[in-house]
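In: Provided below are the primary sequence and the corresponding predicted coordinates.
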Amino acid sequence: MIFAKKAMLAAAGVAMLASAVVNAETIEVKGQGVKFAPEVIHAKVGDVISFRNMATHFVESVEGMWPEGAPKMLSAMGADYDYAVEKEGVYVFKCPPHWGARMGAVMVVGEPADLDATVAKYLEVAESVKEAKPAKGLLKKFKESGK
């Protein structure tokens, strides 16, 4: 009896995972000059963010502007890179060599209940942490875009 319940739960979990994979999308982000295109991304858990045209770029998470427990982004210089989204939330990432020119992007995954509070917290980080300062303009652009 216990084995049957465990087997049913496992089958249900596999079915849910398969459903998420079937509904997953690949969202392409390109390095164009010293910008990511697009700069504002809306994704779902299970989607893959596909970085292309990265000849003089790489991608890295912005510290303090990342959902807790979500895997960090870090690619090699000049390499295409795929990031599988595992967790709902607000993500800010950058191209470190071009971060001074504000080369970064904001990604919202799912529909986080605390979206406005998270953006406000990230803006505070941008004000107080020198390394995060370039994110301020991206976050303002994101807020103005109507989310």
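Out: Done, it's in. Because the structure is predicted, anything quoted here is derived from the model rather than measured.

In: Only C-alpha atoms from now on, for both contacts and neighbour counts.
Out: OK.

In: Please enumerate the strands of the chain.
Out: 26-32, 35-37, 40-43, 48-52, 60-61, 81-84, 89-94, 104-109 (DSSP state E).

In: hey, which of those strands is tucked in deepest?
Out: strand 89-94 (a mean of 24; mean count of other Cα atoms under 10 Å).

In: who does that strand touch, helix- and strand-wise?
Out: strand 60-61, strand 104-109, helix 115-128 (3 or more Cα pairs under 8 Å, 6 or more residues apart in numbering; DSSP states H and E).

In: mind running it again at 7 Å?
Out: With contacts taken as 3 or more Cα pairs under 7 Å, 6 or more residues apart in numbering; DSSP states H and E, strand 89-94 sits against strand 60-61, strand 104-109.

In: Adding distance to residue 54, write the ones you listed out as TSV.
Out: Formatted as TSV, the helices and strands packed on strand 89-94 follow (distance: least, Cα to Cα, whole Å):
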stretch	distance to residue 54
strand 60-61	13
strand 104-109	13
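
In: between the ones you listed, which gets nearest to residue 47?
Out: strand 104-109 (9.1 Å; Cα to Cα).

In: Below is structure B, check it against A:
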Amino acid sequence: MSRHHQLTAFIARGLIAALKPALALSMCAVAGYAMAAMSHRTVDQITNFSVSSASGMFQFAPNLVRIEPGETLTFLNSRGAHTVKSQKGFWPEGAPEVDITGQLEADVVFDTPGLYGVTCRRHGKYGMVMLVAVGDVEPTQEDYEKISKLKASKSAKDGYQRLMWELHK
């Protein structure tokens, strides 16, 4: 190998050695950003005026979310008539309940694994519900029975059942 090639190889090895820590740090930063993006999702509350019936007009978007324990959902537009409320009878035992009213944005951390039924206090009767699946959970017969026993409208119960089927796919 010529002296020129030896010098070039020496410089290249030195550059690689010098850049390894910076490259490792940048990879960690990218991975950390990706994890933060995964652990923080947004749910909007919308009124879709293009729908002719109230049962499809009021929605959480998305209305079905699967997350890991400790992840955060940010709920948007909990103002005016829209709210975010724990569905009594369809919420993991021991998990803190949610009741958001009059806020443009509110964060909720879901630590306890399980299925969480979420409703809008005013529009839940029209089927404005969502399902949050925390951890590696699948709907059980007991979950379907919980839905049938809810003190909720038929539209809300049908909405939860539909979301459970979607989750099960």
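Out: Perfect, I can see it now. These numbers come from a predicted model, not from an experiment.

In: To residue 10 of the first structure, which of the helices and strands packed on strand 89-94 of the first structure lies closest?
Out: Nearest to residue 10 of the first structure among those is strand 104-109 (26.0 Å), distances taken as Cα to Cα.

In: That closest one corresponds to what range in the second structure?
Out: Using TM-score structural alignment, strand 104-109 of the first structure lines up with residues 129-134 of the second structure.

In: average offset between the matching stretch and the first structure?
Out: When the first structure is overlaid, stretch 129-134 of the second structure sits 0.8 Å from its aligned residues on average, using mean Cα distance after the TM-score superposition for the first structure.

In: rewinding a little: pipe the strands of the first structure into JSON lines and attach distance to residue 5 of the first structure per row.
Out: Listed next are the strands of the first structure as JSON lines, based on distance: least, Cα to Cα, whole Å:
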{"stretch": "strand 26-32", "distance to residue 5 of the first structure": "35"}
{"stretch": "strand 35-37", "distance to residue 5 of the first structure": "47"}
{"stretch": "strand 40-43", "distance to residue 5 of the first structure": "34"}
{"stretch": "strand 48-52", "distance to residue 5 of the first structure": "33"}
{"stretch": "strand 60-61", "distance to residue 5 of the first structure": "41"}
{"stretch": "strand 81-84", "distance to residue 5 of the first structure": "31"}
{"stretch": "strand 89-94", "distance to residue 5 of the first structure": "33"}
{"stretch": "strand 104-109", "distance to residue 5 of the first structure": "33"}
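
In: Under the alignment, what does residue 136 of the first structure map to in the second structure?
Out: By TM-score structural alignment, residue 136 of the first structure lines up with residue 157.

In: what about the nearest residue to that match once chain neighbours are set aside, how many neighbours?
Out: Leaving aside its sequence neighbours, residue 157 of the second structure sits nearest to residue 147 (Cα to Cα, 6 or more residues apart in numbering; 6.0 Å). Look at residue 147 of the second structure: counted by other Cα atoms under 10 Å, it has 20 neighbours.

In: State the distance from residue 54 of the second structure to residue 87 of the second structure.
Out: 20 Å (Cα to Cα, to the nearest Å).

In: hmm, back to that, which of the strands of the first structure sits closest to residue 127 of the first structure?
Out: Among the strands of the first structure, if distance is taken as Cα to Cα, the winner is strand 89-94, at 14.8 Å.
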